[in-house]
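Next comes the sequence, and after it the predicted model I'd like to discuss.
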Amino acid sequence: MTSGPATAASPWFVRPPSGAAHPARIFCFPFSGSGASAFSAWPAAIDGAEVCPVQFPGRESRMAEPHHGTYEHLADALAEALVPLLDRPFAFFGHCAGALPAFETVLRLADRGLPLPERLFVSGQPAPHRASRDRMLALTEAQLRVELESFLRGRGIEPRPDMVDMGLAVLLRDHAAAGAYRRTEPVALPCPVVVLHWRDDPDVHPDDLAAWRPYAESVDVRVVDGGHYDFMHAPDALLRALGSWR
């Protein structure tokens, strides 16, 4: 898979990153089945750091492009696209399965001797070597359809069949990538990690979140009020946590 340069016209960023307007950036990685629109309610900046939602191929504005296939391929292409934007301090935020390509991208930046994020924020996602515990990976296509319809209704959207069919196609490809992902043991990251546990999220066990601790010298596990998808509203507690690295 090829990627174009990360310029104002780059398909990787639905909000073209600004020039000198902000002294730092937060690159945001969406969860399975979603795209950059998961961050549409977020502010343009958090404590001076520009919010830069990442758009994966094969969805939303990139629906016509081939799916990335694996997290490893995704991270390879994104690391290349990010190069022109690593000219100032930055952080990564990944929610749920989006934390895994964020993690893999950090490793690729390190391998290439490129600038590294000052923080990797992991939200509601077990450590990579426990990623297979995600209950969604065990669901059938019919069960995933029900989950998707429930999610849309929870967002105040009536799930039309054509909308559900399109979303399910993306979700199934994303789940194939998640199911193929394997890390059997922790891998040391060259940056601090902040793990966010949503207090009302019944599907992510605290032990699976605490399993991030061997991944960096500094791993801070924090509890945030709310449920699994409440990050989409950019609640104040989350914004405070994300502003803590500046």
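Done, it's in.

CA atoms for contacts and neighbours, from now on please.
Fine.

ok, longest helix in the chain?
If you go by DSSP state H, the chain has its longest helix at helix 161-180.

Put this next to the first one:
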Amino acid sequence: MYPTQELSATAERWITYPSPAPAARTKLLCLPYAGGGASLYRSWPALLPGVEVAAVQMPGHESRLGEPSHDRIEPLVDALATAAAPHLDKPYAIFGHSLGARVGFELARELRRRCLPGPVMLFASACRAPHVPRMPHPPVHAMSDPALLRMLRQMQTVPPEVLDDPDLASVLLPVMRADLNIVNSYEYTDEPALPCPIRVFGGTGDPEVREDDLYGWQAHTTSSFAVRMLPGGHLMIRQRAREITQTVGQAMAGIGC
């Protein structure tokens, strides 16, 4: 068991509030893509009135740059579930983009195993269904920095302006190695479907995730399911935040949150 003070400090490192709204009736727990951080969701509180946005900051990312990054999903989800538990104080949904969607899915299952409150809805963006096989990326731990940079450009999963800046790239590459190893090493295990609705977003020009890969998410809910395609590539979340949050807000209101 964690001492109460230590647990509180751990939770504060993991869960950040861009604009705290304690009076909001619902909460949205947001997880970023590989290499990204909580700042991705800085603008979302203004786009989601009545919803408190809680953004996950993973070790090794942004404000936690000095901490070792996780490179496997199991210890990452275990630590995140412990940190998130004190924040499940009102009805909440989970939103994750790309790697964040996979982590969010496994987080929902881990919270269920711990008999903690589950999400009222799961939003998965730019991520194929967990059971759908994918071609793994080359072993990134053995890649040179130039080779990894070339691969990231081809994947279109990192903003080009970051890869073009040598200082930013040098900070990002170790984080991306760890995050991509989470993707490569992920092994789906079968469990009962989640009881909450699932809503999925995809980019019409995403070279990494095809529209057909998104419909597999329906197998992971016993409730309602829908897919919405938006213009853009794998990082369409950066340009389509308004459309995405509009759908998120309507969906959460629609289930009586």
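Alright, I've got the coordinates. All figures in this text were calculated on a predicted structure; none of them were measured in a lab.

on that earlier part again, following element in sequence after the longest helix of the first structure, please.
Going down the chain from helix 161-180 of the first structure, the next helix or strand is strand 193-198, by DSSP states H and E.

tell me, that following strand lands on which residues of the second structure?
On the basis of TM-score structural alignment, strand 193-198 of the first structure is assigned to residues 198-203 in the second structure.

Please point out which parts of the matching stretch sit buried.
Neighbour-count burial for stretch 198-203 of the second structure flags 198, 199, 200, 201, 202, 203 (criterion: 16 or more other C-alpha atoms under 10 Å).

That stretch vs the first structure, average offset?
Stretch 198-203 of the second structure: mean distance to aligned residues in the first structure after superposition is 1.2 Å, counting by mean C-alpha distance after the TM-score superposition for the first structure.

returning to that earlier point: can you state the residues of the second structure onto which the longest helix of the first structure aligns?
Against the second structure, helix 161-180 of the first structure falls on residues 166-185 (TM-score structural alignment).

What strand or helix carries the residue nearest the centre of the second structure?
With distances taken as C-alpha atoms, centre = their mean, residue 100 lies nearest the centre of the second structure, 1.8 Å away. If you go by DSSP H and E, residue 100 of the second structure is part of helix 99-113.

and that helix with strand 198-203, angle?
Angle of helix 99-113 of the second structure versus strand 198-203, following axes from the mean of the first three to the mean of the last three C-alpha atoms, to 10 degrees, is 170 degrees.

Show me the helices in the first structure, by range?
Ranges of helices in the first structure, per DSSP H, are 71-82, 99-111, 141-154, 161-180, 206-210, 236-242.

mean shift between the shortest one and the second structure?
In the superposition with the second structure, the average deviation recorded for helix 206-210 of the first structure is 1.2 Å (mean C-alpha distance after the TM-score superposition for the first structure).

in that helix, what counts as buried?
Buried, per 16+ other C-alpha under 10 Å, within helix 206-210 of the first structure: 206, 208, 209, 210.

Which one of these is nearest to residue 27 of the first structure?
Minimum distance to residue 27 of the first structure across those is 21.0 Å, recorded for residue 209 (C-alpha to C-alpha).
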